[in-house]
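> Curious how this folds, go ahead:
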Amino acid sequence: MNRIWTLFYTFFKIGALSIGGGYAIIPLIQEQVVERAGWVSEKVFTDIITISQMTPGPLAVNTSTFVGLQIAGVPGAVAATVGCVLCGVALSLVLYAFFRRYRRSVYVFEVLGGLKAASLGLIMSAAGTILLLAFFGTGAPAPGAMPDWAALAVFAASLFALRRWKLNPVLLMAVTGVLGLFLY
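The predicted structure follows:
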């Protein structure tokens, strides 16, 4: 039961700080789940992020559900998911009332501009974390570490195919998933 409450509280904090959306919050989730709590390895976390991206729904919510399921089964999944969304729902209701009242304020629009810039930085940080995990298997590779050349080649080929032939991303994910079965 203690683990359930710990999952709830951890993901409540993550949900409270998830400004910028799912991709922006990946480094915080990784810090809490992999580095601090040690609930999953970086490899398992990368797999959870991959699955969370492929399933319908918000990335942070899907990730919390999968981590909770991994740690404490269905009760853990429910606790982590509720913890992740509870603060966001409450904050959304408060912000809705606030913006309805001050919707014409110049200051509110200036604050939102600053938040957009911060969100972009968080998303770029998340992209860097995902790339490091994919290419080096860790969020902070050791100096002189060699990348996973197969992962780098698949990434480069996928990026090229997306840009050159405008392939359907779902089809590309299916093809690279099958390719991953043979490579790994």
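
> C-alpha only now, for contacts and for neighbours.
OK.

> Would you map the helices across the protein?
Ranges of helices in the chain, per DSSP state H, are 2-16, 22-30, 42-54, 59-101, 106-136, 149-165, 169-183.

> Rebuild these as CSV, extending it with mean neighbour count.
Output for the helices of the chain, formatted as CSV (neighbours: other CA atoms under 10 Å):
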stretch, mean neighbour count
helix 2-16, 20
helix 22-30, 22
helix 42-54, 17
helix 59-101, 19
helix 106-136, 15
helix 149-165, 13
helix 169-183, 12
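
> would you turn those into TSV with distance to residue 36?
Below are those laid out as TSV (distance: least, CA to CA, whole Å):
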stretch	distance to residue 36
helix 2-16	11
helix 22-30	9
helix 42-54	12
helix 59-101	14
helix 106-136	17
helix 149-165	27
helix 169-183	30
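
> Here is the second sequence; please produce its structure so I can put it next to the first one:
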Amino acid sequence: MPEKDTQNPASYRELFWLFAKIGLFTVGGGAVMLPLIQNAVVEDKKWLTDDEFADMFAITNSAPGAFTINAAIYIGYTKRGLTGATAATLGMVTPSVIIILILAYLILLGKNVEILQQFFAGVRPIVAALLLDAGLKLRKGLLKSRFDLMLLAFGLAMLLLASANTVFVILTGAATAILYHRLKSDAKPVGGGGKA
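Now for the predicted structure:
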């Protein structure tokens, strides 16, 4: 689990309402919420740095369950421990539960859902723009070397061309990075490294 942040605390109410707003205004769930979470916790609240957010994304995307719930748990826990994780998670799921119950009720009443289909058709391109924006913001703290760029290219190729599982790509990238850095540190000369 992540360490608790005692330097920049958040109230339970703040955690609940922040994630409730994210849950309410995000259509599509999952990765679509990434830019909103990033904007809220990195840029607005400054609860995480870009590097910490990237670490959180990798960890929560690798863990079982929905990314958004895992992110709420992670961030809530870092701010206020287990109770903070609970507050953030409840905030994240409450709007969705209410909206799903309302939609189910309308469908049971036989209401026309054509307007909802039109709404979602209009939102999809905006969602793509939000994801692209989040990816561009994430790259700032992540791509520091040629090796990082090679891992990025590998990950994109695996995801886009081979339709690989996200967890597999993350674990493969992590294993590759560990191997690379171990080989790199073994190749360094021991001692001062000066010429004789």
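
> Can you pull the TM-score for these?
The TM-score (TM-score structural alignment, normalised by the length of the first structure) is 0.79; 173 aligned residues with a CA RMSD of 2.7 Å.

> What sits closest to residue 63 of the first structure if chain neighbours are left out?
Nearest non-adjacent residue to residue 63 of the first structure, counting by CA to CA, 6 or more residues apart in numbering: residue 52, 5.5 Å away.

> What's that neighbour aligned with over in the second structure?
Alignment note (TM-score structural alignment): residue 52 of the first structure maps to residue 60 of the second structure.

> Residue 129 of the second structure versus its match, what's the distance?
22 Å (CA to CA, to the nearest Å).

> Next: residue 175 of the second structure.
With distances taken as CA to CA, residue 175 of the second structure is found 31 Å from residue 129 of the second structure.

> for the residue minimising distance to the centre of the first structure, what are its contacts?
In the first structure, the residue lying closest to the centroid (CA atoms, centre = their mean) is residue 26, at 3.6 Å. Each residue near residue 26 of the first structure by CA atoms under 8 Å, 6 or more residues apart in numbering is listed here: 60, 126, 129.

> ok, now with 6 Å
Residues near residue 26 of the first structure by CA atoms under 6 Å, 6 or more residues apart in numbering: residue 126.

> And it, what's its match in the second structure?
When the second structure is aligned by TM-score structural alignment, the residue opposite residue 26 of the first structure is residue 34.

> And residue 17 of the first structure, by the same measure?
Structural alignment places residue 17 of the first structure opposite residue 25 in the second structure (criterion: TM-score structural alignment).

> count of neighbours near that match?
If you count neighbours by other CA atoms under 10 Å, residue 25 of the second structure ends up with 14.

> Ok, residue 110 of the second structure next?
9.

> how much space between it and residue 98 of the second structure?
Applying CA to CA, the value for residue 110 of the second structure to residue 98 of the second structure is 19 Å.

> same thing with residue 77 of the second structure?
25 Å.

> and if you look at residue 125 of the second structure?
25 Å.

> Then residue 146 of the second structure?
Relative to residue 98 of the second structure, residue 146 of the second structure is positioned 47 Å away (CA to CA).
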